[in-house]
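Q: make a model of this:
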Amino acid sequence: MRRLLVSLVLLVPPAHAAPVAFDTAVEQAFDRYRLPGLAVGIIEDGEIVYTRTLGEIEAGGGQPVDADTLFKIASNSKAMTTGVLARLVDAGKLDWDDPVTKYLPQFRMHDPWVTRNMQVRDLLIHNSGLGLGAGDLMLWPEPNRFTRADIIAGLAHLKPTHSFRSHYSYDNLLYVVAGEVAAVAGGAPYEELVKRELFRPLGLARCQVGEWNRAEVGNVAQPHMRTPQGNRVIRADGEVVPDMPSMAAGGIRCSLNDMLAWVGMWLSPDATPAWLSPAQRKAVWTPQMPMPVSARMRQWDDTHYSAYGYGWRLSDANGAWKVAHTGTLAGMYSSVILLPDQRTGIVILINGEGEAARTVLGQVLTDHFTAPAKTTSVAHYADLLEAERGKERASAASVVDTRARTPARASALNRMLGRYRDPWFGDVAICSEGKRVRFNAARSPMLAGTVMQAGGRWLVDWDDASVDAEPWLIFEAGDGGRGTLKLSHVDPAADFSYDFADLDFVWVAPCAESNSR
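A: Next comes the predicted model:
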């Protein structure tokens, strides 16, 4: 079975045989969005018909991206986590409707009733009642000092925004919990389960999970952000890539060849009949939670329904059944699009600021199969997307111009200085350091910056430019003039994983005591 999958990956036609339309779209997306690196693969009728790689693993480094280059697949890891769980269901080691507490007695949600009734399936379909990205600050920015145990303990302090099972709201923390459920049921740590149940039987030879050595593995794409001087690496990997707590939600890395083998397995189940039963293949792709159909989906794909399965988004595109997911991390973007009835799949991997490129390129390639009569291009969809975002920016009247900012003076903040504590995020210190007032999070060292004053309000200017969502600091006096601290987004369109609104800090100690610990 492994030899069969490897052979499928190797049956790539030469570049001169690749459809001109694919080459044109890939090159236009790469150029328009000034990407550092890009890898694209297409399967049609169960066969790999196209692969293309462009750019470098590190901008200016000289090593080109190829089909074996490792990329962070981010939230496309979720489908791998549910694949492992489905294998455990086939093996009789768990059921989708088992209570989570059967495997993790320490598991708690804010509402005890929800704790008792949360099933394994509920961990996977974004119906928990938590708000969008609730608690993600325990996962990102990486690296940080949170553990999986911290994440499970922190869930009890996250207040719901909706009732249980009533509303779709994307979350990541419960996939971390799902990984720990799998570990208990499968009798091995999550990363070992992924290797045992997925990588080895499917021949995904380059994929990495858990801790690994960058130099030994080699050919690892690094994330980039775009600057006026061009693409630059951010959050570069060290010699050893650690086992991050976010692994089950978004921490796996794979190459284009690996992802094509993964996609090919789903599109051609007869090639690997022993890997997963028909019943569990159906379960994974069964709609579990309704999702909203956006105006863009209606206009671009003529979509009529949208739902979430187990780690996959399910919808229709121009009358074709579509199974897909995206992955987003700082400086890394991925997309997997499947058209199961056509046995067709698309994989896109990017190591730069590629959200728009992923959207536009994925749409053009999908149209090729679902609406071949349409005359569309990268430029067409890029212009539509820019117009859409222009309207969003114009309507964001609450965005304040903060360019006229000055460092806050300790005397102005006065008794608001000190150490504050949130029950799930832990401590932050807002204290004088030299002539500046600094914000430092104890368990998230990348959340460090200078407190600035802008128009009579306070915000944090982060030290690391890759931390790209600034918070307002909202102090409320308590007894003796010291009380609480809340945070909110300066830019309402900031990434939802900076879930500042879920933080509820209380003053606990003066700076002198904070600095002595």
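Q: contacts and neighbour counts: CA atoms only from here.
A: Noted.
Q: ranges for the strands of the stretch 201-350 of the chain?
A: Here the stretch 201-350 of the chain has its strands, by DSSP state E, counting those that start in this stretch, at 212-213, 224-227, 230-233, 240-241, 253-254, 289-290, 306-308, 313-317, 320-329, 332-339, 344-350.
Q: in the longest one, what's buried?
A: Applying a neighbour-count criterion of 16 or more other C-alpha atoms under 10 Å, the buried positions in strand 320-329 are 320-329.
Q: what about that strand, distance to the chain center?
A: When distances are taken as C-alpha atoms, centre = their mean, to the nearest Å, strand 320-329 is centred 12 Å away from the chain's centroid.
Q: over to the last one?
A: If you compare the mean C-alpha spot of strand 344-350 with that of the full chain, they lie 16 Å apart, counting by C-alpha atoms, centre = their mean.
Q: and it, what does it pack onto?
A: On a contact count with 3 or more C-alpha pairs under 8 Å, 6 or more residues apart in numbering; DSSP states H and E, strand 344-350 meets strand 37-44, helix 256-267, strand 332-339, helix 355-370.
Q: what is the third one packed up against?
A: Contact analysis of strand 332-339 by 3+ C-alpha pairs under 8 Å, 6+ apart lists strand 71-72, strand 320-329, strand 344-350, helix 355-370 as its packing neighbours.
Q: now the helices and strands packed on strand 344-350 as JSON lines including distance to Gly179 and mean neighbour count?
A: Formatted as JSON lines, the helices and strands packed on strand 344-350 follow (distance: least, C-alpha to C-alpha, whole Å; neighbours: other C-alpha atoms under 10 Å):
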{"stretch": "strand 37-44", "distance to Gly179": "28", "mean neighbour count": "25"}
{"stretch": "helix 256-267", "distance to Gly179": "19", "mean neighbour count": "24"}
{"stretch": "strand 332-339", "distance to Gly179": "21", "mean neighbour count": "24"}
{"stretch": "helix 355-370", "distance to Gly179": "27", "mean neighbour count": "21"}
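Q: next, the structure of the following sequence, for comparison with the previous one:
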Amino acid sequence: MDSIDEKIEDIRAICGAVSVSYGILHHGEVIRTRSLGYRNTEKHLSADSDTIYAIGSLSKSFLAASVGILVSAGKLEWKTPIKDYISEFDPVHDSNIGRFANLVDILCHSTGLADHDLLQGGPSCQFQNSNEDSIRIINNLPAKAGGQPRFRRWWKYNNSVSSLASVTIERVSGTSCYADFLRENLLELLGLARTLAHQSLIMTDTNMAMPYARLQDGSHCSLQLPIMPENSSALSCLGLWSSVNDMLSFAKHTLDAERSENSAFSSDSVLKEMQTIRKGFHKQPSRDDFQKSCSYGMGWLRVTTPSAHLGLLSPNDNVQKSGLDLPFILGQRSTSLDVVMHNGRVPGYDSVLLTVPSSETAIVVMTNGSTDGGASDWIGRILLQEVLRLQPKVDIVSLARQEAQLSRTWFQDHVQTPLGTERFGLDSSLQQSDVCNFVGEYRNEQFGVSLYIKLAGSVISVSFNANEKLYALTLCRPDVYTFMPSTRDQWLRDSMIDCFDYRTSLLHFCRSADDSVEGFRWKWDGEEEVSWFSKQIVTT
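A: All right, here's what the predicted structure looks like:
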């Protein structure tokens, strides 16, 4: 296995990861843990297997497990409509969602409700809305495409809609917040002392990997810590922190519970309903010649190898979109395996958890600073290939290099160039003469969301909802501004990795007959229609 670390160091350098921590469970036993690089470059502090990283969407596996505990206790039912637990849940654009959508629909992303991370969290995905406030937004989200309902017809990944499960947990358990329920009913009982949900515990932790991004000159810049308050609408699906040792322990408990549920023997495991949670519900269309099954469960993706879908949820999407990954599919001449997994990513962090129930195998990889592609995905594949001796051996390092190159040119091709067309040759340093007239609050009452236009000197900026972070606005053409930065480095510094459709950065201001600014139109998601935000009248 020592030679594997050479490949991992190659991946770390290619992707720009500051540190990598990984662990391997095989036949139910931990056979290796290793950390490379720094958790904190400024203080030259090394990472180790107890270093906590933000785990992003791996949080969804804990959310589903929390629901499973309450289902087993008879306090929840998988197929009972969410509305029975959250009476105010009633999406207005498709009444069937309110009538029939249940916990399975919520957790496997089958509601068809629009992805609204940018609308709710802003370009840096700093979610400030509470769970309760989020319900109003969710109720008003678009739910159709071309006039046809998407409910149970589309797989539409949606972080904040998943968080309705945590509201349900709070309602039926009587706990004040999901973070308390998780700690008391799962983390403490499993001994996961290094898995944290509470803001105060995370912020004071002394063994934390810091978030970084690698810039064009090869240097790393520090990013804002993505720590969410306990009442954040996205905490349950994006906001947990954990370590390699804890994630290996969680994986072992998960595999043990799943296996015991499949036998005739009763289990005293804290984890319940794992057979249901890790079952595939929403089938994903194949994109390779092997045509193996792949489906999304509840906080887990279930993939049968060989399949290109091992990378479905990873940030390594450039090689997927181009098809360059197809010659690098693992296990093409090996026995098929069911891999139950998930990836996680928030600005500055990248992680993956892969489990193989048939061999009681789990692989955990966590990184910070991975910018040019997702290092954890590549390293996870390298370790999976090595541990399970998949054949033929595939050169993942060379595929990672292709992704890194495409990643570095993506911003110019998909943001800078089309924005240049929007500007029609306009000098980006110019501003309109009446820029002060744009200043104010702009609100969409339907969603209950506000954007704030501010002016400091000659610089006009925008902030989103309760998030005070400012994003400079650049003039594209008269009365049309973009909050997308002009360089990839600034895009990285601003933690805008999930703001990738330049059209969603355009604010089209509109004027009344007397030439005053009355609002703007904003296409906050590339697949949805524009929304109107009215300028609020200030009364004295």
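Q: TM value for the aligned chains?
A: After superposition, the two chains reach a TM-score (TM-score structural alignment, normalised by the length of structure 1) of 0.83; 478 aligned residues with a C-alpha RMSD of 3.2 Å.
Q: dump the buried residues of strand 320-329 of structure 1 to CSV, plus distance to Gln222 of structure 1.
A: As requested, the buried residues of strand 320-329 of structure 1 are arranged in CSV below (distance: C-alpha to C-alpha, whole Å):
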residue, distance to Gln222 of structure 1
Ala320, 35
Trp321, 34
Lys322, 30
Val323, 28
Ala324, 24
His325, 21
Thr326, 18
Gly327, 15
Thr328, 14
Leu329, 12
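Q: wait, which of the residues you listed is closest to Ala215 of structure 1?
A: Nearest to Ala215 of structure 1 among these: Leu329, at 22.1 Å, using C-alpha to C-alpha.
Q: with adjacent residues omitted, what lies nearest to the aligned residue in structure 2 for that closest one?
A: Counting by TM-score structural alignment, Leu329 of structure 1 lines up with Val346 in structure 2. Nearest residue to Val346 of structure 2, sequence neighbours excluded (C-alpha to C-alpha, 6 or more residues apart in numbering): Gly56, at 5.4 Å.
Q: swap in Gln342 of structure 1?
A: Spatial nearest neighbour of Gln342 of structure 1, chain neighbours left out: Asp45 (5.9 Å); criterion: C-alpha to C-alpha, 6+ apart.
Q: number of nearby residues for the one you found?
A: Per other C-alpha atoms under 10 Å, the neighbour tally for Asp45 of structure 1 reads 16.
Q: for it, what is the corresponding residue in structure 2?
A: Using TM-score structural alignment, Asp45 of structure 1 pairs with His27 in structure 2.
Q: please tell me I have it right and the residue nearest to Gln342 of structure 1 contacts Arg343.
A: Yes - taking contacts as C-alpha atoms under 8 Å, Asp45 of structure 1 lies within contact range of Arg343: 4.6 Å.
Q: surely the match of Asp45 of structure 1 meets Thr361?
A: Yes - between His27 of structure 2 and Thr361 there is a contact at 5.9 Å, judged by C-alpha under 8 Å.
Q: now the equivalent of Arg32 of structure 1 over in structure 2: which helix or strand?
A: When structure 2 is aligned by TM-score structural alignment, the residue opposite Arg32 of structure 1 is Ile14. Using DSSP states H and E, Ile14 of structure 2 sits within helix 2-15.
Q: rewinding a little: how about the helices and strands packed on strand 332-339 of structure 1 in JSON lines, adding distance to Leu8 of structure 1?
A: Below are those laid out as JSON lines (distance: least, C-alpha to C-alpha, whole Å):
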{"stretch": "strand 71-72", "distance to Leu8 of structure 1": "20"}
{"stretch": "strand 320-329", "distance to Leu8 of structure 1": "21"}
{"stretch": "strand 344-350", "distance to Leu8 of structure 1": "14"}
{"stretch": "helix 355-370", "distance to Leu8 of structure 1": "21"}
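Q: quick one, which of the ones you listed gets closest to Ala39 of structure 1.
A: When those are compared by C-alpha to C-alpha, strand 344-350 sits nearest Ala39 of structure 1, at 5.1 Å.
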